[in-house]
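Engineer: pasted the sequence and its predicted model underneath.
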Amino acid sequence: MSFTLKHAFQHLVGSINGLLCLADLELDETICICSPIVRQYVTLPKSKFKTGYPDIVVNSFGFSSVTGEYKVLRIFQERKDQDPRWSPSCKSEGEVFTLGTGTWSSIGHVPFLFTARTFGVLLNGNLHWDVNDIDGSGLICSFDIEKEKFHAMSPPKRNDRSNELVNLGVLGGCLSISTCQNAIESDFVIWVMQDYGVKESWRKEIVIKQVLLYYEMEVR
């Protein structure tokens, strides 16, 4: 199946119930929601945020099984320079687009540091990211799609988080986090949160010894 889109969208933000959220991050941060089955799409209105390097923009696609609403979350974080540390004085705001409304709505200040253009992992009606708090401590940030509220969750305790590659995912219906040191050879570890929201339920599920990885990893 093929149909013509206005932009050559390079990024798949998310896929839910046959709907795709696509983003052209290189051209005006354009986002569209499309249905390949019926070959239709809608382009979202432009955001109020004007971005430029080294600012961070995070886009995620979510669904509330309670309300039946599809929502796109956009988080904008201003950077004064390339310093990864985050100052409270820097702008950090979020906005939500609910499919069918035609407009973005502000959700105010976002109290977490996003270090890259990551797309949220959807589980139990929440989007999840690996983030830092204002002091630089590692956290898992969750966003309740229905209530449009942020919460913090504790990641599993690791001995060494410096120079670490981290990826969130869903494994066996549970939130998972895979970690590996950004080194020539390092153990690849997958942790699983067996009881959602309970930090004591993190378990080291899989360990692959001495894996050779370069910069990216993904678990499905």
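Structural biologist: Ah, there it is.
Engineer: C-alpha from now on. contacts and neighbour counts both.
Structural biologist: OK.
Engineer: what residues sit buried inside the strand ranked longest in the chain?
Structural biologist: Across the chain, the strand with the greatest residue count (assigned by DSSP state E) is strand 202-211. Neighbour counts over strand 202-211 (16 or more other CA atoms under 10 Å) mark 202, 211 as buried.
Engineer: what about versus this one:
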Amino acid sequence: MAMAQLPQDLIEEILSWLPVKSLMRFRCVSRTWNSLIFQAHFVKLNLQRSSRNTHVLLRCQINTVFEDMRDLPGIAPCSICSLLENPSSTVDNGCHQLDNRYLFIGSYNGLVWLINLVARGEFSEYRVWFCNLATRIMSEDSPHLCLRSCNYKLWWYQVKCGFGYDDRSDTYKVVLVLSNIKSQNWELRVHRLGDTHWRKVLTCPAFPILGEKCGQPVSGTVNWFAIRKLGFDYEWETVTVDQLVIFSYDLNKETFKYLLMPNGLSQVPRGPELGVLKGCLCLSHVHQRTHFVVWLMREFGVENSWTQLLNVTLELLQAPLPCVILKPLCISENGDVLLLANYISSKFILYNKKDNRIVYTQDFNNQVPMSSHDYIQSLVLPYGN
């Protein structure tokens, strides 16, 4: 039977199972196919049927050889299988250089979010862009968020950002967490993809939000590592383990709550970092100056679902104190093999936890992986449907 004689619904069913790269090629088959591929219902169907936890997106720093140029930002979508086999080559071959005016903040369902800050006299403007790496479609910049600089702490290290998907309203949202100088509160501003404005959704008491600028998106929330105490000022040496929390913002309800640390965390960790591994919230840290530990929250929001994924000596990982900066980048499908980054020695470490051994170490080369994000190729449009 010729393809033209197949029922339209059967053609749609077949195409919905194909990878994005193939679908982008098939747009030229006919006007009907070209129109179908970017229809909202087809985009969702293809996303639902795409394989998850097979790729990650690495935020990279591209080292330059020119003394008069600073290192450049980049992002690299990578197959987890390829990363585990040869991380340096995989990152080098897949890295996309970014304009150094833009700061990469996050990725969700194939969309990548970039932001830049422009100072204009007494005001500062935030501008954001969305792009889909698989389809190579980029949005125009969003409505600008213009703030009076004297009212807020607006340097990059003072602002927290997040990007995620609210499945209940089927919308992608950007979150900025701003420190109000006068009220000494956090203010949360939200931009919904496709909207013409930003909204101030809530304020909450001041407390320190730690770690990376980018919040971690999980199950319709964005999450940051934080200290539950009033005021922005603190000394790490005085912090107690019961003050450590995860500040979690719900994209649908537009509310926040604190999530507790794992029960097995008996003391304040060294160098704690939040991330996402295989769709689960991940906490990594150094314990008692001797071990590197990784926890997964298997069921988001259920605090007793924290599970210790990894507990290995720094000696085995060839990461001696006093300087230790380790991060998990990805994990094998069966959960036995982890790829770690050691930023002191500038090496990848492939660790087999089942056999408790290092499989190999490998130099970073020119692309340094700064953070890892769950990634899936999709047809999602970067300007809303």
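Structural biologist: Thanks, I have the structure now. Being a predicted model, the structure only gives us computed values, none of them experimental.
Engineer: so after superposing, what's the score?
Structural biologist: Superposed pair, TM-score by TM-score structural alignment, normalised by the length of structure 1: 0.78. Supporting alignment: 207 aligned residues with a CA RMSD of 3.1 Å.
Engineer: one step back: off-centre distance for the longest strand of structure 1?
Structural biologist: 23 Å (CA atoms, centre = their mean, to the nearest Å).
Engineer: swap in stretch 203-221 of structure 2?
Structural biologist: 12 Å.
Engineer: list the buried residues for it?
Structural biologist: Buried, per 16+ other CA under 10 Å, within stretch 203-221 of structure 2: 203, 206-221.
Engineer: what's the answer for stretch 59-70 of structure 1, then?
Structural biologist: Under the neighbour-count criterion of 16+ other CA under 10 Å, stretch 59-70 of structure 1 has 59-64, 70 buried.
Engineer: quick one: end-to-end distance for that stretch.
Structural biologist: Using CA to CA, to the nearest Å, one end of stretch 59-70 of structure 1 lies 14 Å from the other.
Engineer: residues in structure 2 aligned with it?
Structural biologist: Taken onto structure 2 by TM-score structural alignment, stretch 59-70 of structure 1 occupies residues 161-172 there.
Engineer: and the contacts of the matching stretch?
Structural biologist: Stretch 161-172 of structure 2 is contacted from outside by 105-108, 113, 173-177, 192-193, 213-218, 220-222, 251-252, using CA atoms under 8 Å, 6 or more residues apart in numbering.
Engineer: taking the residues you listed one by one, which sit in strands?
Structural biologist: The strands, defined by DSSP E, take in 105-108, 113, 173-177, 192, 216-218, 221-222 from the contacts of stretch 161-172 of structure 2.
Engineer: out of these, which comes closest to I62 of structure 2?
Structural biologist: I105 (16.7 Å; CA to CA).
Engineer: which position in structure 2 pairs with G18 of structure 1?
Structural biologist: Here G18 of structure 1 is matched to G110 in structure 2, going by TM-score structural alignment.
Engineer: what about its match, how many residues nearby?
Structural biologist: A count of neighbours around G110 of structure 2, defined by other CA atoms under 10 Å, yields 23.
Engineer: would you agree it is in contact with T135?
Structural biologist: No. With contact defined as CA atoms under 8 Å, G110 of structure 2 does not count as touching T135 (9.4 Å).
Engineer: who's in contact with Q77 of structure 1?
Structural biologist: 55-57, 90-93, 114.
Engineer: that one: what's its closest spatial neighbour, skipping adjacent residues?
Structural biologist: Spatial nearest neighbour of Q77 of structure 1, excluding adjacent residues (CA to CA, 6 or more residues apart in numbering): S92 at 4.4 Å.
Engineer: counterpart of that neighbour in structure 2?
Structural biologist: Match for S92 of structure 1 (TM-score structural alignment): W186.
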